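A.B. asks: Please find the sequence and the predicted model below.
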Amino acid sequence: MASGNIVKLDIGGTVFKTTKSTLTRFDGMLKVMMETEIPVEKDESGCIFIDRSPKHFDGILNFLRDGQVTLPDSEKEILEIQQEAQFYQLDGLMELCKIQLEPTNNFRIIETDKEMLEIITHPKKSVLVIHLPAYHDGTITYPLGFDANILSTKYGSNFDIYYKPYKINNDLPKEAAPKAPPHAHPCKEALKEPFFVIYQAGCIHARPRRHMRGTVTFMQAVENEIALRYKLNDSTLKMSSGNIVKLNIGGTVFQTTKSTLTRFDGMLKVMIETEIPVEKDESGCIFIDRDPTHFRLILNFLRDGHVALPDSEKEILEIEQEAQFYLLDGLMELCKRQLKHSAEKKIPPNHNLRIIETDKEMLEIITHPKKAVLIFHLPVTNGGIIIYPDGFNANTVSMKYGSIFDIYYKPYKAHQDLPSDPYFNIYEVNSIRLGPNSSFYQNKFSQFMVQLERGIANHIQNNGY
């Protein structure tokens, strides 16, 4: 192709015109596509077809033309542009997005157990906590090959990422610090290495994932766990394989590829890979009688394995309905998490998480209570992990019993040589004499929530509520 020739690109059904010199200005997928003989898909008009959303492609072309571009104010849109820049392998545009997102994706440190409890109990989205060992001289040990910026750029749209240093044996030099055995659980043994924990938005019970030396790098271990849980997949330089598919969704035509439609199990995959009869319009497009409003978002989910959902609860419910029709379990799960978070934000102010930090606070609260007090005592391990009982949900407890009790949480340091389990106390208005109602973490015969419900039922009965 001669230099300066006009190039037509069909991006997800929308045609853009540019020049070869623009597309080859910066290293990346488009330059490779123009300057090498790699096979490319073409539509019926001869335009090069790329199975991506056209929403931000104008901005990408403007970046290629000028080397810079004005990004929108919306964090959601910047994350979408960053995702496209990652697909097209445009390092400069990815860096611009990263700089713009720095106020929300910067290096965030958890300094206290109270902060940890607040972050993981009411997360806006899933939380990734990297626990880093700190020596007596203040040195923090990072895993080999670990890059916080890469982690933030790659997964900042899916996780709130935090870092929590934890003290290790201060009496020994780094070289002499004993290592935990390979089979050791980070909650129970003396930790000497970095580890990470993922707290899902709808579930605060999580086990630490400890990086085992000699297998994969720490970054690989983190990415493997994320991929396992969320089925996230990196955009690659590889062009979509298979023929272009045109779909007429309720009168609006979308263009994509067979490989995109068959990426995840569901109705679209069955429709493409089997011989089931399909309706076609007068142009030969496969016709599906559904509202097209959210289908572009559905295609983005199929392309990347994740998608930024809107803030509107009404729109999320509409998307969930479409995901249910197309049998896309992953997208339905994303919608459920987002809706759960929206419900959590509606908790009244007097139901906020309240932490008791000192014994003095504890004494003041239970000595002169305005109403009955319910206190949850939660053990904290040396590694900073807060142990919750199985099946415990702070929001459910708060919504259900917040009108009866003032509810508080008191973390306490777990002792290495003694069993440490969550327990609760109920303090009556006119009496502070009450022994702890313990619920052993591993007790198969008496679950914490069952015991809690019984204790509250007794309290209600005794006080005539």
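C.D. replies: It's in.
A.B. asks: going forward, measure contacts and count neighbours with C-alpha atoms only.
C.D. replies: Noted.
A.B. asks: Could you check how many residues crowd around Met332?
C.D. replies: As a burial measure, Met332 scores 20 neighbours (other CA atoms under 10 Å).
A.B. asks: same thing with the one 3 residues further on?
C.D. replies: The local packing of Cys335 (other CA under 10 Å) involves 23 other residues.
A.B. asks: now swap in Leu353 and tell me
C.D. replies: Using other CA under 10 Å, Leu353 has 16 neighbouring residues.
A.B. asks: With Glu364 instead?
C.D. replies: 10.
A.B. asks: Now name the helix or strand holding it.
C.D. replies: Assigned by DSSP states H and E, Glu364 belongs to helix 359-367.
A.B. asks: alright, now check it against this:
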Amino acid sequence: MSISDPVVSLNVGGHIYTTARSTLTRYRDSMLGAMFGGDFDTAARDDQGRYFIDRNGRLFEHVLNFLRTTQLVLPEDFKELRLLEMEADFYQIQPLIEALKTHKARLETGPCDVVVLSHRHNPYHPFSVAASNSRVVQTRTGENKMSKPDSVVSLNVGGHIYTTARSTLTQYRDSMLGAMFGGDFDALRDDQGSYFIDRNGRLFEHVLNFLRTTQLVLPEDFKELPLLEIEADFYQIKPLLEALKNYKARLENKRCEVVVLSASGTELSIAASSSDVKDVVNGLETCNPYRYDDNEMAGLLGRLQDKGFTVQSHFTFRKEITHNALTEKWVLVRKTARKSLDSK
């Protein structure tokens, strides 16, 4: 940063940052590079004259750290990787997108790192870096959705201050926020002139993220789903309510533990949905797996039911037509503790 490098003040979703213009324009083909490199004639500003960007202000810290250092360094317990990927995609910072892919690959593959260098005909980024990944990360072209005439709105939600665009709040016109900021009724303001909503300000971050992206992305260790459902219901954002319903259903499906017992002749085999569940079954089994009888099987089934498993299906079949012995199979299911759904 030279002495002539101008200092820029940013308001990103209500979070204030100050940085050098050269930092923001490090990658000229990114959205920030275009915005502060002179490619945008006019950029939205808040009432203090700061450049305004209607995105997640808390996660912008990691974006700005990368722009300053060209390195991706996240906290060890970072749980919002997918949401940060969405932010990087919005800003179209290709090296950050690739660094996140590499970071995800390391998390998935452990100590084994695979790096692929590709040459690109781009004067700002002649090389791209990618890494092995078991999932394909789809990116789409970022766009600056907020047009100049769109007004900037300051919100005080239960003491938490947010800044966003009016068009974001009115995206769903049949919601409470759509009516509130669409002119259908007057809104209360605090002593600083911010619109005041007497609701949970911390959880409003997830509501606002959804309004900005139309996607529900929650931290991996999120434990306040019932509270967030209450907030979504208050704001009457139907797509968010539906997304929460689907999210909850996915969690329910993941929380099923399955045990399959197969008895053929005098031999018993056990399969389970995870090694932990298999250990539970092995700890309950007192019969010889190679010489079982009906009484021992009944005892094992009873002990599994005492542990919360229920028999979902039981059937008998013959593996081969020429094979006289019948095979009996039991499928037992147990739902695990739902801490993230029951926490207050």
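C.D. replies: Received the coordinates, thanks. Because the structure is predicted, anything quoted here is derived from the model rather than measured.
A.B. asks: Do you know the score for how well these two fit?
C.D. replies: Remark: TM-score between the superposed chains equals 0.65 [TM-score structural alignment, normalised by the length of the second structure]; 266 aligned residues with a CA RMSD of 3.9 Å.
A.B. asks: Going along the chain from the helix holding Glu364 of the first structure, find the next helix or strand for me.
C.D. replies: strand 373-380.
A.B. asks: Measure how that next one sits relative to helix 359-367, angle-wise.
C.D. replies: Strand 373-380 of the first structure and helix 359-367 meet at an angle of 150 degrees, taking axes from the mean of the first three to the mean of the last three CA atoms, to 10 degrees as the criterion.
A.B. asks: one step back: which residues are contacting the helix holding Glu364 of the first structure?
C.D. replies: 356, 373, 427, 432 (CA atoms under 8 Å, 6 or more residues apart in numbering).
A.B. asks: Next one: the closest residue to Phe325 of the first structure other than its chain neighbours from Glu273 of the first structure, what distance?
C.D. replies: Of all residues not flanking Phe325 of the first structure in the chain, Met267 sits nearest, at 7.8 Å (CA to CA, 6 or more residues apart in numbering). Taking CA to CA, to the nearest Å as the measure, Met267 of the first structure falls 10 Å from Glu273 of the first structure.
A.B. asks: of the two, who's got more company?
C.D. replies: Neighbours were tallied for Met267 of the first structure and for Glu273 using other CA under 10 Å; the higher tally belongs to Met267 (16 against 11).
A.B. asks: residue boundaries of the strands in the stretch 201-350 of the first structure?
C.D. replies: For the stretch 201-350 of the first structure, strands defined by DSSP state E, counting those that start in this stretch occupy the ranges 209-210, 244-249, 252-257, 286-288.
A.B. asks: Mind listing residues that contact the third one?
C.D. replies: Read that as strand 252-257 of the first structure. By CA under 8 Å, 6+ apart, strand 252-257 of the first structure touches 12-13, 51-52, 240-248, 285, 292, 296, 299.
A.B. asks: all helices for the stretch 151-300 of the first structure, in order.
C.D. replies: Secondary structure of the stretch 151-300 of the first structure (DSSP state H, counting those that start in this stretch): helices at 218-230, 258-261, 267-273, 295-304.
A.B. asks: Turn those helices into JSON lines, columns for distance to Gln100 of the first structure.
C.D. replies: Shown next, in JSON lines, are these (distance: least, CA to CA, whole Å):
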{"stretch": "helix 218-230", "distance to Gln100 of the first structure": "24"}
{"stretch": "helix 258-261", "distance to Gln100 of the first structure": "30"}
{"stretch": "helix 267-273", "distance to Gln100 of the first structure": "36"}
{"stretch": "helix 295-304", "distance to Gln100 of the first structure": "22"}
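A.B. asks: Which one, of the ones you listed, ends up nearest to Ile81 of the first structure?
C.D. replies: helix 295-304 (12.3 Å; CA to CA).
A.B. asks: wait, doesn't Cys285 of the first structure sit right on Gly250?
C.D. replies: No. Using CA atoms under 8 Å, Cys285 of the first structure is not in contact with Gly250; the gap is 11.5 Å.
A.B. asks: out of the two, which sits in the busier spot?
C.D. replies: For Cys285 of the first structure versus Gly250, neighbours defined as other CA under 10 Å are more numerous around Cys285 (18 against 13).
A.B. asks: Provide a list of residues in contact with the corresponding residue of the second structure for the more buried one.
C.D. replies: Here Cys285 of the first structure is matched to Ser194 in the second structure, going by TM-score structural alignment. With contact set as CA under 8 Å, 6+ apart, Ser194 of the second structure has these partners: 153-156.
A.B. asks: Could you export the strands of the stretch 201-350 of the first structure as CSV, including distance to Glu41 of the first structure and mean neighbour count?
C.D. replies: Shown next, in CSV, are those (distance: least, CA to CA, whole Å; neighbours: other CA atoms under 10 Å):
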stretch, distance to Glu41 of the first structure, mean neighbour count
strand 209-210, 42, 19
strand 244-249, 8, 19
strand 252-257, 9, 19
strand 286-288, 19, 18
